[in-house]
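Asker: What follows is a predicted structure for the sequence shown.
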Amino acid sequence: MTATSKVSGPLAGIKVLELGTLIAGPFCSRMLAEFGAEVIKIESPDGGDPLRQWRVLKDGTSLWWSVQSRNKKSVTLNLKDARGQEIARRLALDADIVIENYRPGVLEKWGLGYEQLKAVNPATIMVRLSGFGQSGPMKDQPGFGAVGESMGGLRYVSGFPDRPPLRVGISIGDSLAALHGVIGAMMALRHRDVTGGRWNGKSGSDCVAGQGQMVDVALYEAVFNMMESLVPEYDVAGVVRERTGGALPGIVPSNTYTTGEGENIVIAGNGDAIFKRLMLAIGRDDLANDVQLARNDGRVPRTAEIDAAIQAWCATQTIDSALAALQQADVPVGKIYSVRDMMTDPQFLARRMFEQHAFADGTPVKLPAITPKLSETPGETKWLGPRLGEHNDEVLRSLGHDADAIAALRRDGVI
């Protein structure tokens, strides 16, 4: 589909300006675009977002790009040029939400900071994603997702106790920050609407606008927010959660086990009734009927014994026989999927978790379907990630630039 497709979705009519690169900011605006918002993405004329060249490429452009920038409009602007700054400023003042992930202070240098926009449009909502937030002694330091995952506590608890910490195989810190940005944006939008609504473009006594606000998301804090009971456990009991491999510490049994053919399987038998069913299914009636193991607090001291019993049984099974036996016993169990497994899995297919599209040259491509699934106003992919500057003329014409003015901006390297 193309950028001229009919606007639809729960966020139809919402305008978003994206001033960001790579993952956190662009993923935040991507989700808004998937549910109908008009997202204008500002990119440098000199190559655009570096994500365009990340990971696996097709014809010089990242396949990731087709997902990360679907439904967005690409406009190139040199934000170091006063004319580029003025165009971005006009777009920002007209937007419902501005999303940015530059270092703190950069937008202010360009006249695009939150307070600068708010002084004109009180309804401005700005989502600011950065490594360490807009305040504090570290605010000016560069902070990628890997640093946020480390500082936020995730890396410390990931891996095996006798080895260095591991990273998750994706940029989870950036993505968690993006999701917090989406949540913050939606709450801020709700507050703006109940306090007066969208700015009417006027100033002084004629100004009508709800109350906007800044959504300040730090990558390390987004990760930290996922760390469950880490803080009270340390504060009250002095417990520092450590790496435990494939197990879920303090919740027994929940671990990764290996079948007789060498495949890994995840078994979560940590509910009290589930534990009993699991033990009966693996032929350990003695453990199923052990009163000390009837509750989780009794099972924790005997974690090694329980895990050994489950592993001994798994070693006698194939992956299919283990899955069948435990599913029959109503025990949560799962194979560890690769993308190859996902693409043919009946559950993924039944839930329509893949969308079929095509690149401009006709090459077919599957994309992940849009999540979450809304029953009445689902998201949709209207078009794949755009070419660099694909929507320059369209957007600039909407601001009143004629063909000669656009040509001059292009000649001078502003767009």
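Answerer: Sure thing, it's come through.
Asker: Going by C-alpha atoms from here, please, whenever you check contacts or count neighbours.
Answerer: Noted.
Asker: quick one, strands of the protein?
Answerer: 15-19, 38-43, 57-58, 61-62, 72-76, 97-100, 125-130, 213-218, 254-258, 264-268, 333-335, 354-358, 364-368 (DSSP state E).
Asker: Need the winner for burial among those strands.
Answerer: Greatest average neighbour count among the strands of the chain goes to strand 125-130 (a mean of 28), per mean count of other C-alpha atoms under 10 Å.
Asker: put this beside the first:
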Amino acid sequence: MSGQPSFAATPSALKGVRVIEMGQLIAGPFAGKTLGEFGAEVIKIEPPGAGDPLRNWRLMKEGTSVWWQVQSRNKRSLALDLREAQGQDIARKLIAEADVLIENFRPGTLEGWGMGYEQLAALNPGLIMLRISGYGQTGPYRDLPGFGSIGEAMGGLRHLTGEPGRVPVRCGISIGDTLAALHGVIGVLTALYHRDANDGQGQVIDVALHEAVFNVMESLIPEYSAFGAVREAAGSALPGIAPSNAYRCADGFVLIAGNGDSIFKRLMTAIGRSDLADDPTLANNAGRVARVDELDRAIEAWTAPRSSADVLAALSAARVPTGKCYTARDIAEDPHFRARDMILRQTTRDGYDIDVPGIVPKLAGTPGSVRTSAPKLGDDTDAILREMGLADSQIAELRAKGAIA
């Protein structure tokens, strides 16, 4: 690690919190990543052989996904076969000394291994167990397989994405998984506070992918309940709020949010449409919504022949919220991201340097940090087992039987 203030030793908000991560791919591991960034010790249990499938997702460098370098930083890797009795015994001993267990298996998987919450809480009454699944631990759909994309569909998000009358589109990332992970982290932090401030008892946090998506759907259900209104896809516009849309420039698109009353006046003045700025029927949002198509045409007639840089400069001077639709290159070259440590230079265990996202949120007193790079499979197996009191001969026996790698 080098070159960024975020990597300096700082007080850690979650120092002393031990997390056992059993999840794979995105939702569970993203929760573990977030806790690790704020000082928790995260031990990631991976199956011997291929390990977490995320190691092989998307673009690879030196045989490992570069996504892995972000998702698994600040973690220790224990290659342990949870399908074997000896592997389960080791996991139980680890969990007995842990604060948090994260898992995102299909409901019933841990129970089948004799590691349901009741059994684990008998060993560790203070255990907090984060369970992320497609549909939650209860209900008629609990046993159905679920991915983040299905959660986005069932949670109501996919119906709103895309252009009216066309196939729904995804936003390009696994937003359902990430929303579930963030809700899980909120649950873990809340449960840790309750445990330590009250009776020392842990609890289960049950996060369903579709519910995490549904939780951010704003007025979707109240509008249906009150008016029978079913919100539909609206492309890049913000339905019921105007003007707020993406507008074509000579070299791409910019987002312009001119929906505040005073902002609207400044926007119309900046684009040379004082007639619209001074129109009393457009003085409030309701009037603007009624003429949204007219307003969008007027704005794009001004943006279309101009470069995005010229549009941004003019509207920034007019104090109108606007922004370019950034690509990865735009983000990497933007000085604001660098100034706020949102792009960090990280040295991987394969020896190469790579830019990775920084840490959110920014805590003034106990900021997050990247203390270690992402591990290779089983990097920490022997060290963790020795810390548990196993002798080298016992470790060798477990490895010979395939329980560890």
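Answerer: Good, I have the coordinates. Predicted model, so just to flag it, every value in this text is computed and none were measured.
Asker: hmm, back to that, any chance of the strands of the first structure in a markdown table, plus distance to G413 of the first structure?
Answerer: What follows is the strands of the first structure, written out as a markdown table (distance: least, C-alpha to C-alpha, whole Å):
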| stretch | distance to G413 of the first structure |
| --- | --- |
| strand 15-19 | 18 |
| strand 38-43 | 13 |
| strand 57-58 | 27 |
| strand 61-62 | 22 |
| strand 72-76 | 10 |
| strand 97-100 | 23 |
| strand 125-130 | 27 |
| strand 213-218 | 32 |
| strand 254-258 | 55 |
| strand 264-268 | 55 |
| strand 333-335 | 53 |
| strand 354-358 | 32 |
| strand 364-368 | 34 |
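Asker: Give me the aligned partner of S44 of the first structure over in the second structure.
Answerer: Mapped onto the second structure by TM-score structural alignment, S44 of the first structure lines up with P47.
Asker: which ones are touching whichever residue in the first structure pairs up with I343 of the second structure?
Answerer: Correspondence of I343 of the second structure to the first structure, assessed by TM-score structural alignment: F354. With C-alpha atoms under 8 Å, 6 or more residues apart in numbering as the criterion, the residues that contact F354 of the first structure are 343, 348, 366-369.
Asker: Tell me who's in contact with the match of S44 of the first structure.
Answerer: With contacts defined as C-alpha under 8 Å, 6+ apart, P47 of the second structure is in contact with 79-82.
Asker: Spatially nearest residue to the residue most central in space within the second structure, not counting backbone neighbours?
Answerer: The geometric centre of the second structure, computed from its C-alpha atoms, lies nearest to T178 (C-alpha atoms, centre = their mean), at 3.1 Å. With C-alpha to C-alpha, 6 or more residues apart in numbering as the measure, A27 is the residue that lies nearest to T178 of the second structure, at 5.8 Å, once sequence neighbours are left out.
Asker: With D193 of the first structure instead?
Answerer: When the adjacent residues along the chain are set aside, D193 of the first structure lies closest to G210, with 6.1 Å between them (C-alpha to C-alpha, 6+ apart).
Asker: what's the answer for R266 of the second structure, then?
Answerer: A318 (6.1 Å).
Asker: list the contacts for that neighbour?
Answerer: Neighbour list for A318 of the second structure: 266-267, 270 [criterion: C-alpha under 8 Å, 6+ apart].
Asker: That one matches what in the first structure?
Answerer: Matched across to the first structure, A318 of the second structure falls on A329, judged by TM-score structural alignment.
Asker: Same check on V370 of the second structure?
Answerer: When the two structures are superposed using TM-score structural alignment, V370 of the second structure falls opposite T381 in the first structure.
Asker: Count the neighbours of its match for me.
Answerer: Counted with other C-alpha atoms under 10 Å, residues neighbouring T381 of the first structure total 20.
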